[in-house]
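[1] what follows is a predicted protein model with its sequence.
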Amino acid sequence: MKDTMIDAFRDAVLTIFDRDEASALLTQAFFDNPAHVFLYPDAVTRRTRLMWLMKANLGVQFALGRSFAVRDRSERVAAMGFWHPPGSPEASPALLARHGLLALPFRHGLETFRCTLKVINMIEARRKACLNGQPSWYLNNMVVRFDYQGRGLGSSILRRELSYVVDTSPFPASLVTQRPQNVTFYEKLGFQVTNAEPIAINGRSFPNWIMVRQKPR
């Protein structure tokens, strides 16, 4: 069946030169995401801090992952995401330093840095446990521009990605989300919740779901 939603946009592969636009889009999309509110509870400074964090992290994403995106008629990024292929290496200290992430404790405070590391390590340990050591396509930073949300663009682009990238390989796909509405969205695309434990640190917590989509038989 012809996907008219996708046909209204132009496919794009993002590069490091798109980092400013992509980081702005991610900041808008994740401003009220529970994990980021947990890390940056002050709403006044959160946007500026998130913008820096997203821009630095995107440098690592471009180095380790594979981007997918579509642009609208104005050449804005309308939707985007990254796949970390099965067997992707962990980000090395040299790579983190190259893109500025090791400056996090100096820019946002040592406690925020420590908390961020704990959150990342807890989530990643659970995701790997859910996969029982099996490599997977890890879906990261999947977002749709606010203008196009609720119109089926996200499901159209991800359905195509799953068909072309994941289902042609022997590996499953995995992802992490902190929003219940996203759980429903991804379940419609074949993902199943494999862990729904909240992330709790120092008496504070936020919801977290790990989801896995096995390759169709």
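    Perfect, thanks for sending it.
[2] C-alpha from now on. contacts and neighbour counts both.
    Fine.
[3] tell me who's in contact with the spatially most central residue of the chain.
    When C-alpha atoms, centre = their mean is applied to the chain, the residue found nearest the centroid is residue 141 (2.2 Å). Residues near residue 141 by C-alpha atoms under 8 Å, 6 or more residues apart in numbering: 26, 80-82.
[4] just give me the closest of those residues to residue 116.
    Distance to residue 116 across the contacts of residue 141 (C-alpha to C-alpha) is lowest for residue 26, with 17.4 Å.
[5] for that closest one, give me its contacts.
    54, 141, 143.
[6] isn't the last one right up against residue 81?
    To tie it back to what came earlier, the one meant is residue 143. Yes. Residue 143 is within contact range of residue 81, at 6.4 Å (criterion: C-alpha atoms under 8 Å).
[7] more neighbours: which of those two?
    Remark: of residue 143 and residue 81, residue 81 carries more neighbours, 24 against 21, as counted by other C-alpha atoms under 10 Å.
[8] what distance separates the host helix or strand of that one from the centre of its chain?
    Taking DSSP states H and E as the criterion, residue 81 maps to strand 77-84. Centre-to-centre, strand 77-84 and its host chain are 8 Å apart (C-alpha atoms, centre = their mean, to the nearest Å).
[9] pasting the second one now:
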Amino acid sequence: MGVHVRPAVRSDIPTLSAVLAEAFEDDPLMAWMLPDEDSRAERLSKLFAAEARYHHFAGGGVEVATDDNGVIGGATLWDPPGRWKQSWISGLVSLPAMVRVFGRGLRHAAEVSSVLEGAHPNSPHWYLATVGTGSAARGGGYGKALLNSRLERCDREHVDAYLESSKVSNIPYYNRFGFEVTRDIVMPGGGPTIYAMMRQPRGA
């Protein structure tokens, strides 16, 4: 079956957020921030739904990959150059959702966000906040199709791309698309190390 990438619409949010939650259930950073295994998947789904609804859709950076029948198997949340940082308005609007996700751990989540923001490059770039595929779609080329969709635009517009990888094992995968590790980001309080990765446009 083929893989097709298209811009997401708001009615896709429940499905794409569930797919991303499945993809990130064993993610080191998410597991550290949401240690309760029984509730993690549900909380992650709420987290990605809120991030897409209140932030990423505004920048036109939400894409989904589907099979020939239109079933969503993967999704990406991108931010365009100069718009990666959440505005205070969207932060305020999304606050109730964040409280439902993190509960008493909200302050801890805010500290993590602050550390990542502090390490973020200032140069113009597309920011890949999230990419993931569901278990049924893994190995089917969904991630490759999603990444290439936006990276081809980066190449056309001669713009860098940036992401943070929380898994060492994913670094070689991103290397194949042209991303290189630029720094290690150590989470305070014994958290996992996050790897900042930048990609320069090809053909520039």
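    Sure, I can see it. Please read these numbers as outputs of a predicted model, since none were measured by experiment.
[10] once aligned to structure 2, how far is the strand holding residue 81 of structure 1 on average?
    Strand 77-84 of structure 1, aligned to structure 2 and superposed, deviates on average by 1.7 Å (mean C-alpha distance after the TM-score superposition for structure 1).
[11] what are the ranges of the strands in structure 2?
    Applying DSSP state E to structure 2 gives strands spanning 4-7, 62-66, 72-79, 125-133, 160-165, 180-186, 193-199.
[12] what's the match for residue 211 of structure 1 in structure 2?
    Alignment note: residue 211 of structure 1 maps to residue 197 in structure 2; criterion TM-score structural alignment.
[13] so how many other residues sit close to that match?
    So residue 197 of structure 2, with other C-alpha under 10 Å, has 20 neighbours.
[14] that one against residue 168, yeah?
    No. The pair residue 197 of structure 2 / residue 168 is not scored as a contact, 11.6 Å apart, by C-alpha under 8 Å.
[15] circling back to that earlier point, dump the contacts of residue 26 of structure 1 to JSON lines, plus distance to residue 206 of structure 1.
    Below are the contacts of residue 26 of structure 1 laid out as JSON lines (distance: C-alpha to C-alpha, whole Å):
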{"residue": "54", "distance to residue 206 of structure 1": "20"}
{"residue": "141", "distance to residue 206 of structure 1": "18"}
{"residue": "143", "distance to residue 206 of structure 1": "20"}
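[16] and which of those is nearest residue 106 of structure 1?
    residue 54 (16.3 Å).
[17] so what does residue 66 of structure 2 match up with in structure 1?
    Residue correspondence, TM-score structural alignment: residue 66 of structure 2 in this structure matches residue 71 in structure 1.
[18] that match: neighbour count?
    Neighbours of residue 71 of structure 1 (other C-alpha under 10 Å): 18.
[19] measure it to residue 30 of structure 1 for me?
    Distance from residue 71 of structure 1 to residue 30 of structure 1, counting by C-alpha to C-alpha, to the nearest Å: 20 Å.
[20] same question for residue 182 of structure 1.
    Distance, residue 182 of structure 1 to residue 30 of structure 1, using C-alpha to C-alpha: 12 Å.
[21] what of residue 79 of structure 1?
    Taking C-alpha to C-alpha, one finds residue 79 of structure 1 at 14 Å from residue 30 of structure 1.
[22] what's the neighbour count on the aligned residue in structure 2 for residue 31 of structure 1?
    Under the alignment (TM-score structural alignment), residue 31 of structure 1 maps onto residue 25 of structure 2. Per other C-alpha under 10 Å, the neighbour tally for residue 25 of structure 2 reads 19.
[23] mind listing what residue 25 of structure 2 touches?
    31, 40-41, 44.
[24] next one: residue 151 of structure 2
    Contacts of residue 151 of structure 2 (C-alpha under 8 Å, 6+ apart): 161, 201.
[25] how much space separates the residue mapped onto it from structure 1 from residue 57 of structure 1?
    When structure 1 is aligned by TM-score structural alignment, residue 151 of structure 2 is paired with residue 162. With the distance defined as C-alpha to C-alpha, residue 162 of structure 1 ends up 24 Å from residue 57 of structure 1.
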